[in-house]
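Q: Sequence and predicted structure below; questions after.
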Amino acid sequence: MNRIDRPGSGEAELVYGDGEFHIVRPGAYVTCAVTGAHIPLDELRYWNADLQEPYATPEASLKRMREKGMAG
């Protein structure tokens, strides 16, 4: 068995809430909704609960908010 075969080593499925997230399907990372970058779960800091999207950086989050007309 290699790293890719281990349970929880692929993409996780999360439900994003206000200030927290819940793991629906275990995994090692989520994919940034803007950049496509893999974000290790222990490094996930930015997401939008309304859109249910994770972001790699605050800049990616702001870009999405501007695209959706949610930020000035």
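A: Arrived safely, thanks for sending.

Q: all contacts plus neighbour counts: C-alpha atoms, from now on.
A: Will do.

Q: For the residue most central in space within the chain, give me its contacts.
A: Centre of the chain computed as the mean C-alpha position; nearest residue by C-alpha atoms, centre = their mean is residue 54, 2.8 Å away. Taking C-alpha atoms under 8 Å, 6 or more residues apart in numbering, we find residue 54 in contact with 30, 31, 32, 33, 44, 46, 47, 48.

Q: next up, a second structure to put side by side with the first:
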Amino acid sequence: MMNPFSKNTSGKQAEVRYLDSDFQVLSPGSHVLCAVTGTAIPLEELKYWSATRQEAYVDAHAATQRYQETDARIDHPGT
């Protein structure tokens, strides 16, 4: 198995399956993109994601923003 952090994947976007408390690298790469900002997130710095939406977020603010745009309407219709 290839190491997802190896130098030959530098600059390439990884394909990742986001799980509830972990993630699985499906295709090696050095980073993923934030679903809100488009910012490249190095895999070794990835801390925020949604297993439900299969999206990564650069920080807690971006994750909260996505929640407010999507799930908040489901949890509180009409708001």
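A: Sure, I can see it. Given the structure is predicted, the values throughout are model-derived calculations rather than measurements.

Q: which one of the contacts of residue 54 of the first structure is nearest residue 59 of the first structure?
A: residue 46 (9.8 Å; C-alpha to C-alpha).

Q: taking the contacts of residue 54 of the first structure one by one, which sit in strands?
A: Assignment to strands by DSSP state E places the following of the contacts of residue 54 of the first structure there: 30, 31, 46, 47, 48.

Q: Reformat the contacts of residue 54 of the first structure as CSV; add distance to residue 61 of the first structure and neighbour count.
A: As requested, the contacts of residue 54 of the first structure are exported to CSV (distance: C-alpha to C-alpha, whole Å; neighbours: other C-alpha atoms under 10 Å):
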residue, distance to residue 61 of the first structure, neighbour count
30, 14, 22
31, 13, 19
32, 9, 20
33, 9, 18
44, 12, 17
46, 7, 18
47, 7, 24
48, 8, 16
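
Q: picking that back up, secondary structure class of the residue nearest to the centre of the first structure, three-state.
A: Of the three states, residue 54 of the first structure takes strand under DSSP: H, G, I helix; E, B strand; the rest coil.
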